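J.: I'd like to go over a predicted model; first the sequence, then the structure.
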Amino acid sequence: MRTSLLLLVCVGFVHGLGRVSLSRLPSVRSRLRAAEQLNEFLREHQPDVFSRRYAQCYPATQHYLRMGGRSTERLYNFMDAQFFGQISLGKPEQNFTVVFDTGSTDLWVPSSYCVSQACAMHHKFKAFESSTYAHDGRVFGIHYGSGHLLGVMAREELKVGSVTVQNQVFGEAVYEPGFAFVLAQFDGVLGLGFPQLAEELGSPVFDTMIAQGLLDEPVFSFYLKNNGSSFGGEVVFGGVDETRFVSPINWIAVTQKGYWQIRLDVVKVQGALRFCYRGPQGCQAVLDTGTSLIGGPARDILLLQQFIGATPTAVGEFLVDCVRISSLPVVSFQINNVEYSLTGEQYIRRVRTTQQPFQHFNPSNLRRH
């Protein structure tokens, strides 16, 4: 069985095929841990990540998603982003590494005018060197756990694989918050969510590709591979690579446009514990390539952690003794009547701590399958 994910989405009908190789390197979380800065970061940034990021997926009347008098700007998870590839902007081309993120919609990269330490560590877009650059005049802001990312809007020629997009709206970040961005391996983010999710005003990259007739089919597909090497897979625009998966493709309809939101039938743990089964509608889930986490309601996740026997830490992570991995229960996700099962070896993230030889575990870290 291949320990990989093929994520395929389809939208309407249009010529071309673009393929971008993805790299997989240690996440920002892993690098913070290696630098012994993770606990401090998590203590300082403890917002309700799941509720804030996916709040619009739920009815406003649900009290546990209310933010009181605070702003309800979306919170994007970038700390666990691991799969990223290369794009280019402008003429002559300026190259950037970006996370291809189905959990957001906007495209942004650092600006040459950025004043943050994080920008100094990454490639910066130099508008004055491009003959195809067009200033937009608007400003934008995206809220992360460590603060606001701020920037200005522009339009530019964009190249993704072999596909060249004209006059693409994007953001030039002039301020990136927090030292976590300093450790990020990627320069920016290319969002692949629906237009309804956009912080910026303008057509998202995938929608622009379709509108300009650049694709064979209105489809993009992800092949994400966890093999311990830097090769993380690829993203294909305009079709699928049938050598990357075992047929047939199991289709599931989007329930609400914004995120790639679907119905999750049920979650099972060794057949003895079940979640999302309380009604005929199951529960709602979001397919998000911008994070390696799987999250859920706090009470259910805590129950799952207790069932597995994970030990909580002061900063919200959970540990499992290394020797228990082979005996951990199977966790299964049923989507459109098809069951996808994960063993302990597949949903445990192996991390050596400075205290004891435990493995890091967070049931919101269950790997996609």
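T.: Here it is on my side, so go on. Numbering: from 1, shown residues only.
J.: contacts and neighbour counts: CA atoms only from here.
T.: Fine.
J.: Surely Gln284 and Gln256 touch.
T.: No - counting by CA atoms under 8 Å, Gln284 does not reach Gln256; the two are 9.5 Å apart.
J.: Could you tell me which residues touch both of these two?
T.: Common contact partners of Gln284 and Gln256 (CA atoms under 8 Å, 6 or more residues apart in numbering): Ile262.
J.: Any idea how many residues pack against Glu44?
T.: By other CA atoms under 10 Å, 12 other residues sit near Glu44.
J.: OK, contacts around the spatially closest residue to Ile142 that is not a sequence neighbour?
T.: Spatial nearest neighbour of Ile142, excluding adjacent residues (CA to CA, 6 or more residues apart in numbering): Leu149 at 5.1 Å. Shown in contact with Leu149 (CA under 8 Å, 6+ apart): 141-143, 173-177.
J.: putting a second one here so we can go through both:
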Amino acid sequence: MSFSPLLLASLLSPLSFTGAVWQNKDTHALEGTGRGLEGLNGQYSALKARKNLNKIRQRRYNSLQARHRDLLQQDLSMLRIEKVDRKNYKIQLTDHRSEYTGPIEIGTPGQGLDCIFDTGSSMAWVFSTKCRSSMCDMHTQFDATKSSTYSGSTTEMHITFGTGSLRGVLAKDTVSLGGMSLHDQGFGEILQPIGSVFQLDFDGICGMSYRMSKNVNASLLEGIERSSSLSEKSFTFYFGEKEAALVLGKAGRSLVNNQKMTWYPVTRQFYWESTLKDVKVGGKSILSTYSEGEISAVFDTGTSVLTMPTEDAGNTMALLQSSGVTCDMIEAGKAPKICYEFEGLDSICIRNWYERSIEGCTASLMTLDLTQENVFILGQPFFNEFITTFDVGNNRIGVAPVRS
């Protein structure tokens, strides 16, 4: 497992506008509301009053019931076929401000855990009852002794993150995501977490990137790809104002608002990344001489901010400050956008690249320098504006605006 920006971005403060006068504006929390179906009782009453129709319905019901009984006796297993033919599985995500989590189950019977779904790492890691650190007591822990399908090992791994590290052991068990079961799926049990990042509100990390270690056969993405439950080998993240969700399999048209997606090819099967041509703020390039050569955009749900190499981030802040941007301008949609340009494809322009606070507005931007790599990470500010499909079967990333 390689370095994931997830943990680094969860804690480090984003860059601030030095010397800029930003006026804070009161905002209200976005609240989702549900609406029940109305009027069905009245319609049903009207139908019920029609005796002839009721007789027809009863005959049809008896006929269908007999037919279904016959099919079951013939062992056609209609219910199992219906489950296998299911096209997608939906996982509701919960916003914890610094990260989103969703429910998974591990073991038989399933043990529920809330995990971060991270496209910037490749393995699933969960807190284990084998852990003796008091930090593990802050989380729900997986208990291997309660699972009849658990298979342990003595293979240990030491992982270093930007803000901490962990020691764990590899294992296999049934992992269920939104009702889809992956049997004999490899994952890691956390035995010793080090760092304040593990005090955040999650029970594990579900890495959904390409395999990052040839020696470790525990890629969650490969498990999803092998599953026969999905008609399409893809998954989609959606972060709307009223709902956030992960859909495994083909996402419905209503989710993408009937807009055609732009597809960006995966240029290296490590991160979910695609080659960039340029990055601009207000139409001006921010690339420094440091960024000469190939640069790439990494689509990472585990990072809470946008990241750039240090010099490029400095150029970005300078251009934003020189434009005289204020909170009012940003919220009115009049501030410069950060645009990522791709060769021969539509640019991705982010307008909500800031965070509101009591003091004003702060850029959701962080510096990140990787050795011999010019990487621009598209984190949560990007996902808040775009629905994103990760197409495993065709090694591409689909992007379309979130429904307004």
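T.: Alright, I've got the coordinates. Quick caveat: nothing in here was measured; it's all calculated off a predicted structure.
J.: Superposed, what's their TM-score?
T.: After superposition, the two chains reach a TM-score (TM-score structural alignment, normalised by the length of the first structure) of 0.69; 281 aligned residues with a CA RMSD of 2.7 Å.
J.: about what we covered before: aligned to the residue nearest to Ile142 of the first structure, what sits in the second structure?
T.: Matched across to the second structure, Leu149 of the first structure falls on Leu166, judged by TM-score structural alignment.
J.: element containing that match, please.
T.: Here Leu166 of the second structure, judged by DSSP states H and E, is contained in strand 165-177.
J.: any idea how far that strand is from the chain center?
T.: 19 Å (CA atoms, centre = their mean, to the nearest Å).
J.: tell me, the helix or strand following that strand lands on which residues of the first structure?
T.: Moving toward the C-terminus from strand 165-177 of the second structure, the next helix or strand (DSSP H and E) is strand 180-194. Aligned using TM-score structural alignment, strand 180-194 of the second structure spans residues 163-177 in the first structure.
J.: excluding its backbone neighbours, what's nearest Phe198 of the second structure?
T.: Nearest to Phe198 of the second structure is Met135, by CA to CA, 6+ apart, at 7.3 Å.
J.: of the contacts of Leu149 of the first structure, closest to Gln86 of the first structure?
T.: Lowest distance from Gln86 of the first structure to those (CA to CA) belongs to Ala173, with 17.6 Å.
J.: got a list of what the spatially closest residue to the closest one that is not a sequence neighbour touches?
T.: Nearest residue to Ala173 of the first structure, sequence neighbours excluded (CA to CA, 6+ apart): Gly151, at 4.1 Å. Neighbouring residues of Gly151 of the first structure by CA under 8 Å, 6+ apart: 139-141, 171-175.
J.: can the residues you listed go into a markdown table with extra columns for distance to Phe222 of the first structure and neighbour count?
T.: Converted to a markdown table, the contacts of Gly151 of the first structure look like this (distance: CA to CA, whole Å; neighbours: other CA atoms under 10 Å):
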| residue | distance to Phe222 of the first structure | neighbour count |
| --- | --- | --- |
| Val139 | 31 | 15 |
| Phe140 | 28 | 16 |
| Gly141 | 28 | 16 |
| Gly171 | 24 | 25 |
| Glu172 | 26 | 26 |
| Ala173 | 26 | 28 |
| Val174 | 30 | 19 |
| Tyr175 | 30 | 21 |
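J.: which of the residues you listed map to contacts in the second structure?
T.: On the basis of both residues aligned by TM-score structural alignment, their matches' CA atoms under 8 Å, what survives of the contacts of Gly151 of the first structure in the second structure is 139-141, 171-175.
J.: how about TSV for these, with distance to Arg33 of the first structure added?
T.: Putting those into TSV (distance: CA to CA, whole Å) gives the following:
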residue	distance to Arg33 of the first structure
Val139	34
Phe140	31
Gly141	28
Gly171	30
Glu172	29
Ala173	26
Val174	27
Tyr175	24
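J.: Out of those, the closest to Asn39 of the first structure would be?
T.: Tyr175 (24.4 Å).
J.: List the contacts of that closest one.
T.: With CA under 8 Å, 6+ apart, Tyr175 of the first structure has these contacts: 114-116, 119, 148-151.
J.: Please report the distance of it from Leu304 of the first structure.
T.: 39 Å (CA to CA, to the nearest Å).
J.: follow-up on the earlier one: and the residue nearest to Phe198 of the second structure? What does it align with in the first structure?
T.: Met135 of the second structure maps onto Ala118 in the first structure, by TM-score structural alignment.
J.: if I read this right, its match contacts Gln185, doesn't it?
T.: No - contact criterion CA under 8 Å: Ala118 of the first structure and Gln185 do not qualify, at 10.7 Å.
J.: who has more neighbours, those two?
T.: Here Ala118 of the first structure and Gln185 are compared on neighbour count by other CA under 10 Å; more neighbours surround Gln185, at 23 against 20.
J.: quick check, that one in a helix?
T.: No - with DSSP: H, G, I helix; E, B strand; the rest coil as the criterion, Gln185 of the first structure is located in coil rather than a helix.
J.: Would you mind measuring from it to Ser27 of the first structure?
T.: For Gln185 of the first structure, the distance to Ser27 of the first structure - CA to CA - is 8 Å.
J.: Okay then, goodbye and thanks.
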